[in-house]
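A.B. asks: Give me the fold of what follows.
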Amino acid sequence: MPVIKGSERYNCQVLCLNRKIVMIRPKMWLANDGNYRELRWFTAWKQKEHLEDFLLPSDISEALSQTTVPFGYGYIQFLDTAVAAEVCEELFSPIPPHAELALNGVEVFLNASGSHHQLRKLDIRLRAFIGATHTRGGVYMYSNHQGCDGGRLYYDGCACIVVNGDVVAQGSQFSLKDVEMVVAQVDLDAVASLRGSISSFQEQASCKPKVSSVSVPYMLCESFKLQMLLSSPLKIQYHSPEEEIAYGPGCWLWDYLRRSGASGLLLPLSGGADSSSVAAIVGCMCQLVVKEIANGDEQVKADAIRIGHYADGQFPIDSKEFARRIFYTVFMGSENSSNATRTRAKVLAEEIGSWHLDVSIDGVVSALLSLFQTLTGKRPRYKVDGGSNIENLGLQNIQARIRMVLAFMLASLLPWVHSKPGFYLVLGSSNVDEGLRGYLTKYDCSSADINPIGSISKQDLRRFLRWAAVHLGYSSLAEVEAAPPTAELEPIRSDYSQLDEVDMGMTYEELSVYGRLRKIFRCGPVSMFKNLCYKWGTKLSPAEVAEKVKHFFKYYSINRHKMTVLTPSYHAESYSPEDNRFDLRQFLYNARWPYQFRKIDELVRQLNGDRVAITKSDEDTAGVRSDGGMGVIAAGSGNPSAGF
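C.D. replies: Presented below is the predicted three-dimensional model:
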């Protein structure tokens, strides 16, 4: 909880026992990168040397008959063991507190955390707990938030207990439960035994810096009993990325839906991979709700009855029936839409159970073009019909923006048409790679209330579709995944079909690489070029790599303004370009990148010259490095007497 001490506000863990506050432990290292801005609200506690007396507010003091409480960095010394808090980010700091606390005799570590879900991230978290106790012993008790934070993050629970590097209890990672308790029975003698067997631990403990403590005359442990069964090491449960995409956004959507007061969800369903993925996630959400109700979760049941407007005594028992009550899907076709995508959208809607509509937008498009012709005397044409690039782009954007307006109109009025109270949330379906490249129309149907896949890559979504076709029971998704991605905003001709990757001038696989280098590895054009020369050097020449990097940065920079209005998206990848939360870079760049592109050209000439030199040189000089970039470092083992 936040605690004000003097003029400062601290983020604290408050430790209580038997209606008394035993200690207030302020956080010493704050999370201030990625998704977190703790320094905006809190200051870090820097007085590690001693504990201070904190004067409790009068109403708390009266309720507890307690005036002051120890405040600061330290641990609690019980009669039989020592317990300490390590708060969230502190575990991941370069010198975590648990190392020093273990040398001071602390055996049990409590970490109350707020760690959000991210694809393939759980292993990083668990490795930290295991590493904290594997070499120095200890019991690590980790608890975490669970559910939607009211915004883009989903906290994925997975509370666990680790003893001497072994996980002995693990909670669920994705759950609709409000609260979940994880329990283990452990023998603290195992901690003392391990520590006593490690000579280096004994030596370092003998000259440790002393940490302050609070003495509490209380026994935490039970005495030895034969009937007590100790918790055994478990095989850690990991979800595949495909399962994470289904359950993470699915649980987030449910939490968002039940807390927002909305009556349901509406999705523009094109029959393509992205919108079909969102539809499948909503279907998974409905399956999870029905499953939890069958398992006896009364809170989920009450929420489902309220949102689905069930009559007295009724509640969801079938996911398709529940989906029909709370989920609208709309295929908004035009003259450029194919029968294949229209059919795929209809079949998928039937499999999920949504209330599906098939709407033609040609009349609205024609009305707008007629208005434009009346104003200007000109009527734009598609490129395949002889029009310019400007005309072609304008005609595509008209269709895309009409779909956004229509989606919001249907979301607000369809409940009224069907005599339902409330409103529906509009779901977006643009993926992280399209956002990074800016391959979307500003304020088109990518503009919505929330977007479950806005930071998931196209490659991961395609793998998810193959998985969902089997494991969620939506078999039509296999056909959706096999179809080439297309926006279907241009006329289809016998010799021309619009394809996303051709339009973008880069593949989705390449976009994922660019995104990670740009955000996670903080690369500009020159450093990205260098990295990709090492990565792609066996299949592309330096000039080809340079052309790809320049092409990406050109469109990345001219489309950065679109990132300021991206729909709030479920956070699943750390290279999400949404600048309102994830990417705080500016959105105005010099799209010509004059210095950087000139430097890349210089490096290309240098590398091409080096290639010629290497070809002409003797074999024994071919491995000499030509620039100040990366060298080769080798590690090995050999005869210990041979020297270094």
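
A.B. asks: Only C-alpha atoms from now on, for both contacts and neighbour counts.
C.D. replies: Noted.

A.B. asks: Hmm, residue 275 and residue 268 touching each other?
C.D. replies: Yes. The criterion here is CA atoms under 8 Å, and residue 268 meets it with residue 275 at 7.1 Å.

A.B. asks: For the comparison step, fold the sequence that follows:
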Amino acid sequence: MLGFFPWGPGRRPLMPCPRAGSACNLNQWAMDFECNMKNIKESICRAKDAGAAIRLGLELEITGYGCEDHFLELDTITHAWECLKEILIGDWTDGILCSFGMPIIRESKRYNCQVICMNRKIMMIRPKMWLANDGNYRELRWFTAWKQKHQMVDFQLPTAIADAISQYTVPFGYGFIQFLDTVVAAEICEELFSPVPPHAELALNGVEVFMNSSGSHHQLRKLDLRMRGFIGATLNRGGLYMYSNHQGCDGGRLYYDGCCCIVVNGDVVAQGSQFSLKDVEVVVAQVDLDVVASLRGSLSSFQEQAGSKTSVPSIRAPYKLCRSFHLEEPISRPIKIRYHEPEEEIGFGPACWLWDYLRRSVASGLLLPLSGGADSSCVAAIVGCMCQLVVKEIYKGDERVKADAIRIGQYLDGEFPTDSKEFAKRIFYTVYMGTENNSVASRSRAKVLAEEVGSWHLDVCIDDIISSVLTWFQALTGKFPRFKVDGGSNAENLGLQNIQARLRMVLAFMLASLMPWVHKRSGFYLVLSSTNVDEALRGNLTKHDCSSADINPIGSISKIDLRAFLRWAAIHLGYSSLTEVEVAPPTAELEPIRSNYTQRDETDIGMTYEELSVYGRLRKIFRCGPVSMFKNLCFEWGSRLTPSEVGEKVKFFFKHYSINRHKMTVLTPSYHAESYSPEDNRFDMRQFLYNSTWPFQFRKIDELVKKMNGNKMLLAESDDKDKPGLVSDHVGGMIIGSGNCNGIQHKFFPK
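C.D. replies: Okay, here's the model as predicted:
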């Protein structure tokens, strides 16, 4: 929470300064109004207990942010009003300014709104002006942006709520609230990052306190961008910036990573957790608002621009949010921002997401096909991390986590988890499904890691099941397929690998449904997938194999980051066997091992995992088609590859990306962590049926290769004559700027 202290002499005589205000992390759940209301009320109680004058809620916190097409149902809007009514007729808003996020319909249009209330009245409804509509967000599908920027209108409240609070209209639109002693305004999530953010104009109109309610998801290395936004909003124009965010799984692939914070004049003075199992978290700071006035008064440019500002509508509130100076409440000092390393993010983010999914799905545990390879070992380590977090929160006294753990682990009366390994034994099965093609090393790695994590481990051989399928096939067709190393064709080789992979999926689901029954426990287990983002991008997976599961904690994480996580987890999670897993060459172990042949993933893929990460970022983040990707990579890889070799690599990638794109339509829902994820339906809106030869685009690449080879000859002649060549002629474009994404530093524009 935020506290404010007395105004300086001569500024506002006899006016005390604002009291405390609070920013929150809440673990809301889409369409669970009962749960959401409970969390909202608890956050208000905590704010009041700390003497807060402001309680800042989250974006769409009453309904949950991830309702998606439920926002199109009138019931959703109606229930949101019913919840708000319940808050307003009670004493929740007495003496405290509260901002609640909810959807509202006005003149048949739906708006994403912040409803600002105090003393059992609605003071203002602020609709969102700039909607998030890219990447994971589709707000324009459900909401209308408020375009009457410098206008506020009267909104007729629904009859039920109007009668309950004896208020029939409320100002609706963009503006701020002028209290008797300070000025407050809302800014909603995406608006902070828009080209012309509202806070710039609002600051010139005298707004001192900015309230940003957000629904921002976790993505590796993203927090710095968000924090720089808060700091930049107040560094050169002054102000107090409060930020509240969702935290947890809202019902889909995203994990909202909290990190509520309070910033004053560019300094972070309070920061909440980024990853937590808590349902409610409130942060507190005490701030002297004189520093805002002092900074603004010292900036000549601010004074000049404020003198010629565009006026923003406002409403007056007959309340004070200020109090006198108290020595026992010291002013909060700037703190060092807490950033997690990417390896920590991979551990904590998916672990918290898994816990939410487990406790809300009413499942009684998790099952993982554990191969002893890097990907499935990462998933096992993440589940182990989840168990460690649960036990740690119980030790800290979190009764809600304790109750969930007792229910999921099916403990007897008076018992509860005190050891992460013991807890894992109750809720986590790992299964090594070996064949004659598997190595002793991978079997050993799986067994040792299972012991370190504490899972109930099964080591089974499935050769007999595979043999039965092949015998049936031989009886049906008279043919018996052979592996390529034994003289078989490509079709036979692929078919034999797919039989193993798909049988493992069938067996995993059978075990997940029946093993609890075997151990006299109720419920079912969720099957975990362990396909990474690079395998999905390339399509290096069997459709409906172990990539098909209930959920996937690592489906949007690159192989490079996963290897770094293995090294981190070996030390920080105490799973030392992961060191051996990390150095082992990646292999599916679906083909026979011979003295002169061992299957390797990168050989099967036809490219390295490092190359796949580059392709993925260029394709998704930089929005490159085959030709523009080729141009970029000519610069990126030009020192070690010829244009012809670059062209062949690009064509090879796009060919196999296209052939395998259909696999994304059935890909297991994955924790979102990487901005180049190819995941279908929610994030990557591209078709799944392609002409995989890309005839026009590949022909253009061939033409560019030919031209570049010709220009190299001209350059060689030019060098012989001591005359310079033109780099731009090599690619048919000019370099006019630079960016950086995993080493990609060039952007081309055609002549």
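
A.B. asks: who has more neighbours, residue 268 and residue 275 of structure 1?
C.D. replies: residue 268 (29 against 22; other CA atoms under 10 Å).

A.B. asks: For residue 429 of structure 2, see how far away the aligned residue in structure 2 for that one is.
C.D. replies: Using TM-score structural alignment, the equivalent of residue 268 of structure 1 in structure 2 is residue 369. Distance, residue 369 of structure 2 to residue 429 of structure 2, by CA to CA, to the nearest Å: 9 Å.

A.B. asks: residue in structure 1 matching residue 492 of structure 2?
C.D. replies: Using TM-score structural alignment, residue 492 of structure 2 sits opposite residue 391 in structure 1.

A.B. asks: how many neighbours does that match have?
C.D. replies: 16.

A.B. asks: Residue 330 of structure 2 now?
C.D. replies: As a burial measure, residue 330 of structure 2 scores 14 neighbours (other CA under 10 Å).

A.B. asks: could you list every residue that touches it?
C.D. replies: Residues near residue 330 of structure 2 by CA atoms under 8 Å, 6 or more residues apart in numbering: residue 286.

A.B. asks: Go ahead and report the secondary structure state at the equivalent of it over in structure 1.
C.D. replies: Here residue 330 of structure 2 is matched to residue 229 in structure 1, going by TM-score structural alignment. Secondary structure assignment for residue 229 of structure 1 (DSSP: H, G, I helix; E, B strand; the rest coil): coil.

A.B. asks: Isn't residue 362 of structure 1 up against residue 334?
C.D. replies: Yes. Using CA under 8 Å, residue 362 of structure 1 is in contact with residue 334, at 5.3 Å.

A.B. asks: which of these two has more neighbours?
C.D. replies: residue 334 (19 against 16).

A.B. asks: one step back: to which secondary structure element is the match of residue 492 of structure 2 assigned?
C.D. replies: For residue 391 of structure 1, the enclosing helix or strand under DSSP states H and E is helix 389-417.

A.B. asks: Which strands or helices does that helix pack on?
C.D. replies: Here helix 389-417 of structure 1 touches strand 264-268, helix 362-376, strand 424-426, going by 3 or more CA pairs under 8 Å, 6 or more residues apart in numbering; DSSP states H and E.

A.B. asks: post-alignment, that helix versus structure 2, mean distance?
C.D. replies: With mean CA distance after the TM-score superposition for structure 1, helix 389-417 of structure 1 departs from structure 2 by a mean of 0.3 Å once superposed.

A.B. asks: Tell me who's in contact with residue 5 of structure 1.
C.D. replies: Residue 5 of structure 1 sits next to residue 54 when contact means CA under 8 Å, 6+ apart.

A.B. asks: for residue 485 of structure 1, that is, sorry about that
C.D. replies: Counting by CA under 8 Å, 6+ apart, residue 485 of structure 1 touches 272-273, 499-501.

A.B. asks: cool, and residue 101 of structure 1?
C.D. replies: Contacts for residue 101 of structure 1 were tallied using CA under 8 Å, 6+ apart; they are 75, 84, 211.

A.B. asks: Against residue 115 of structure 2, how distant is the residue mapped onto it from structure 2?
C.D. replies: By TM-score structural alignment, residue 101 of structure 1 lines up with residue 202 in structure 2. Distance, residue 202 of structure 2 to residue 115 of structure 2, using CA to CA: 18 Å.

A.B. asks: What ranges does the stretch 501-644 of structure 1 have for its helices?
C.D. replies: Using DSSP state H, counting those that start in this stretch, the helices assigned to the stretch 501-644 of structure 1 run over residues 508-515, 525-536, 542-558, 594-616.

A.B. asks: Please read the previous query as pertaining to the stretch 251-400 of structure 2.
C.D. replies: 290-298, 300-307, 342-360, 374-396, 399-409.

A.B. asks: What's residue 524 of structure 2 aligned with over in structure 1?
C.D. replies: Checking TM-score structural alignment: residue 524 of structure 2 goes with residue 423.

A.B. asks: swap that for residue 589 of structure 2, please
C.D. replies: Using TM-score structural alignment, the partner of residue 589 of structure 2 in structure 1 is residue 488.

A.B. asks: Identify the residues contacting its match.
C.D. replies: Contacts of residue 488 of structure 1 (CA under 8 Å, 6+ apart): 336-338, 498.

A.B. asks: Can you turn the buried part of the residues you listed into a PyMOL selection?
C.D. replies: Listed next is the PyMOL selection for buried residues among the contacts of residue 488 of structure 1, using 16 or more other CA atoms under 10 Å:
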select buried, resi 336+337+498
